[in-house]
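**Student:** Sequence first, predicted coordinates after that:
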Amino acid sequence: MVKIMKNIVSFSGGRSSALLVYLMKKQHPDTDFVFMDTGAEHPKPYEFVKNVVKHFDINLTCLRVVVNPELGSGNSYRIISLDELKQDLQPFRDICYKYGTPYIHGAFCTRTMKLEPFTRYCNDKYGKSNYQTWLGIRADEPRRLKAKDGYSYLADICDFDKQDVINWWKRQPFDLEILEHLGNCVFCIKKSISKIALATRDEHKMAENFINLIDDPNIRVVEREQQANKIMYRGNHSFISIIAMYQRYSREEIVNTILGNRAFDSGSCSESCEIFSCQLDFDLNAGDFL
């Protein structure tokens, strides 16, 4: 007897992921949809998520990590309503209190705020190995298309590249109204430092709130061989050092730096932060969250 797997779309809040939501709703109406809220997204993706729910008529489960402050103890999750989606930084603050600030070579934030809550929830609801996780990764993102048991991709059912997706959304009654460098967690450690600089220039208040968070004395101080505490970004940069580095640059000069580095090309992390593609080395069958 062939085992029937439940299809679950892990909706990141980006355009490609939302296209996957649309296609799976059409092709497999019994698909379930899950969104993991980090509390660190720009408000525009939250609006986009709500529009996807409304226009595509889906039942979306929204999750937030519930952090157990005791080291060595597993975290859990809670289900929240659409109205509770907001940029309050609380999940990110909670994981920093427990683990210290994440950094480019230790991006535990995706695992802790997205992968673990998603996996716990799905294992609780459907049973381990009883579901297929779908991610909105396109055909023009070959570096992110990694074969993994239990995972499927937008590229498996649609050959759209980045421009095709943009054009598709132009024909829809709503769109994700945000500049790419502000996508996903606004000050994500996986973004290039020029994108972080541009984000701080465009969102002064958000940058101020983020500085207040990482300067919180309750954040755990961790001694690391490669990264000192609060050195979170590429090139051994802190959030403050990036701001200082680009303070003499005009906004146009920062944009030109990004364009010169091709950081707006397909596959950049500000397009979509997927639970598996950003954690390629994480063993789904290990850890106390299963």
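**Tutor:** Thanks, I have it. Numbering: from 1, shown residues only.
**Student:** okay, CA-based contacts and neighbour counts for the rest of this
**Tutor:** Noted.
**Student:** and Val65, how many neighbours?
**Tutor:** Using other CA atoms under 10 Å, Val65 is surrounded by 25 other residues.
**Student:** Contact partners for it?
**Tutor:** The contact partners of Val65, taken as CA atoms under 8 Å, 6 or more residues apart in numbering, are Thr38, Asn75, Ser76, Tyr77, Arg78, Pro91, Thr112, Met113, Lys114, Pro117.
**Student:** And for it, nearest residue in space, chain neighbours not counted?
**Tutor:** Spatially, and ignoring its direct neighbours in sequence, Val65 is nearest to Tyr77 (4.3 Å; CA to CA, 6 or more residues apart in numbering).
**Student:** let's bring in a second model and compare:
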Amino acid sequence: MINVVSFSGGRTSAYLLWLMEQKRRAGKDVHYVFMDTGCEHPMTYRFVREVVKFWDIPLTVLQVDINPELGQPNGYTVWEPKDIQTRMPVLKPFIDMVKKYGTPYVGGAFCTDRLKLVPFTKYCDDHFGRGNYTTWIGIRADEPKRLKPKSGIRYLAELSDFEKEDILAWWKQQPFDLQIPEHLGNCIFCIKKSTQKIGLACKDEEGLQRVFNEVITGSHVRDGHRETPKEIMYRGRMSLDGIAKMYSENDYQALYQDMVRAKRFDTGSCSESCEIFGGQLDFDFGREAA
């Protein structure tokens, strides 16, 4: 059986990749795929390149290729790791997605499906054959709610009993690491993050917040097809700009420490990684692929 590791760009996912690389070098048939949304933090992209460089990983990089016509299926574009932050278009997958479908929102988090799940599945079916591969995902033993049995899916927890603190300790021993705090991981302004994490992200990356706000509110965004306006994406029926303004007067360190005391960074507090089969979605694949 062919093994395909879905690499999210985070520490836990990279640890799974390292474990699977030992198996590949021992003769197992293992492949690695990174699904790029175009909205990751620049340091996440640097981390992905360092994983390839330090571990000599044969990584395939994919971006969804959105067909602008509603009802028509989307495709994918294959890139090389060296194309990250050079030839690969920044934000394009997300911009093309909101042109066709509108913005994702709490209760309608179709972004994982459109940007990651569908193109990943199509690529693997095209290259390995449907039913001929097993997908590996970096979900830990201390994330039992996300460890859902699913045909063709296996998890890091099957290979290692490492919990979050074990992963962090392991990375401290490595020659490189992901150089951003947790609240900036995955898509920087992901709708699955708490409003507090989004507030911190807005303070950390004011320039990126302004750019992303234009991406999700501009005239190019499909609108009028749902009950709430396009800018209402986050918890509490809030917009990105609304969250930024709500926390604009808060002291950064005070907000951060309040979140630590409230255990907002603990495992399970909100999505730490955006995995393609992470249990967040319950869509019909055939319908949502278009």
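**Tutor:** Received it, and whenever you're ready, just let me know what you need. No experiment lies behind these values; they were computed from the predicted model shown.
**Student:** what are the ranges of the strands in structure 1?
**Tutor:** Applying DSSP state E to structure 1 gives strands spanning 6-10, 32-36, 60-66, 76-80, 131-135, 151-153, 231-233, 237-238.
**Student:** Quick one: closest of those to Pro173 of structure 1.
**Tutor:** Closest approach to Pro173 of structure 1 among the strands of structure 1 is made by strand 60-66 (19.7 Å; CA to CA).
**Student:** mean per-residue distance, the closest one to structure 2?
**Tutor:** Following the fit onto structure 2, the mean deviation recorded for strand 60-66 of structure 1 is 0.3 Å by mean CA distance after the TM-score superposition for structure 1.
**Student:** Can you get me a residue count around the equivalent of Met113 of structure 1 over in structure 2?
**Tutor:** Matched across to structure 2, Met113 of structure 1 falls on Leu115, judged by TM-score structural alignment. Applying other CA under 10 Å, we find 25 residues neighbouring Leu115 of structure 2.
**Student:** just Leu240 of structure 2 next, same as before
**Tutor:** For Leu240 of structure 2, the count of nearby residues is 25 (other CA under 10 Å).
**Student:** nearest spatial neighbour of it, skipping sequence neighbours?
**Tutor:** Nearest residue to Leu240 of structure 2, sequence neighbours excluded (CA to CA, 6+ apart): Asn213, at 6.7 Å.
**Student:** Repeat that for Leu135 of structure 1.
**Tutor:** Using CA to CA, 6+ apart and skipping the chain neighbours, the partner closest in space to Leu135 of structure 1 is Tyr153 (4.9 Å).
**Student:** Alignment lookup: the one you found to structure 2.
**Tutor:** Using TM-score structural alignment as the criterion, Tyr153 of structure 1 maps onto Tyr155 of structure 2.
**Student:** same check, this time on Tyr126 of structure 1
**Tutor:** That one, Tyr126 of structure 1, aligns with Phe128 by TM-score structural alignment.
**Student:** Whatever residue of structure 1 lines up with Ile180 of structure 2 and Lys205 of structure 1, how far apart?
**Tutor:** Applying TM-score structural alignment, one finds that Ile180 of structure 2 aligns to Ile178 in structure 1. Here the criterion is CA to CA, to the nearest Å. By it, Ile178 of structure 1 lies 17 Å from Lys205 of structure 1.
**Student:** Same question for Arg248 of structure 1.
**Tutor:** In this view, Arg248 of structure 1 and Lys205 of structure 1 are 20 Å apart by CA to CA.
**Student:** can you give me the helices for structure 1?
**Tutor:** 15-27, 43-56, 90-99, 108-110, 116-126, 162-170, 193-202, 204-214, 239-245, 251-260 (DSSP state H).
**Student:** winner for burial among those?
**Tutor:** Comparing the helices of structure 1 by mean neighbour count (mean count of other CA atoms under 10 Å), helix 193-202 comes out on top with a mean of 22.
**Student:** Give the aligned range of that one in structure 2.
**Tutor:** Aligned by TM-score structural alignment, helix 193-202 of structure 1 falls on residues 195-204 of structure 2.
**Student:** Just give me the mean distance for the matching stretch relative to structure 1.
**Tutor:** Looks like 0.5 Å for stretch 195-204 of structure 2 (mean CA distance after the TM-score superposition for structure 1).
**Student:** again, but for stretch 11-22 of structure 2
**Tutor:** Compared with structure 1 after fitting, stretch 11-22 of structure 2 deviates on average by 0.6 Å (mean CA distance after the TM-score superposition for structure 1).
**Student:** Pull the distance from that stretch to the chain's centre.
**Tutor:** Here the centre of mass of C-alpha atoms in stretch 11-22 of structure 2, compared against the chain's by CA atoms, centre = their mean, to the nearest Å, lies 16 Å away.
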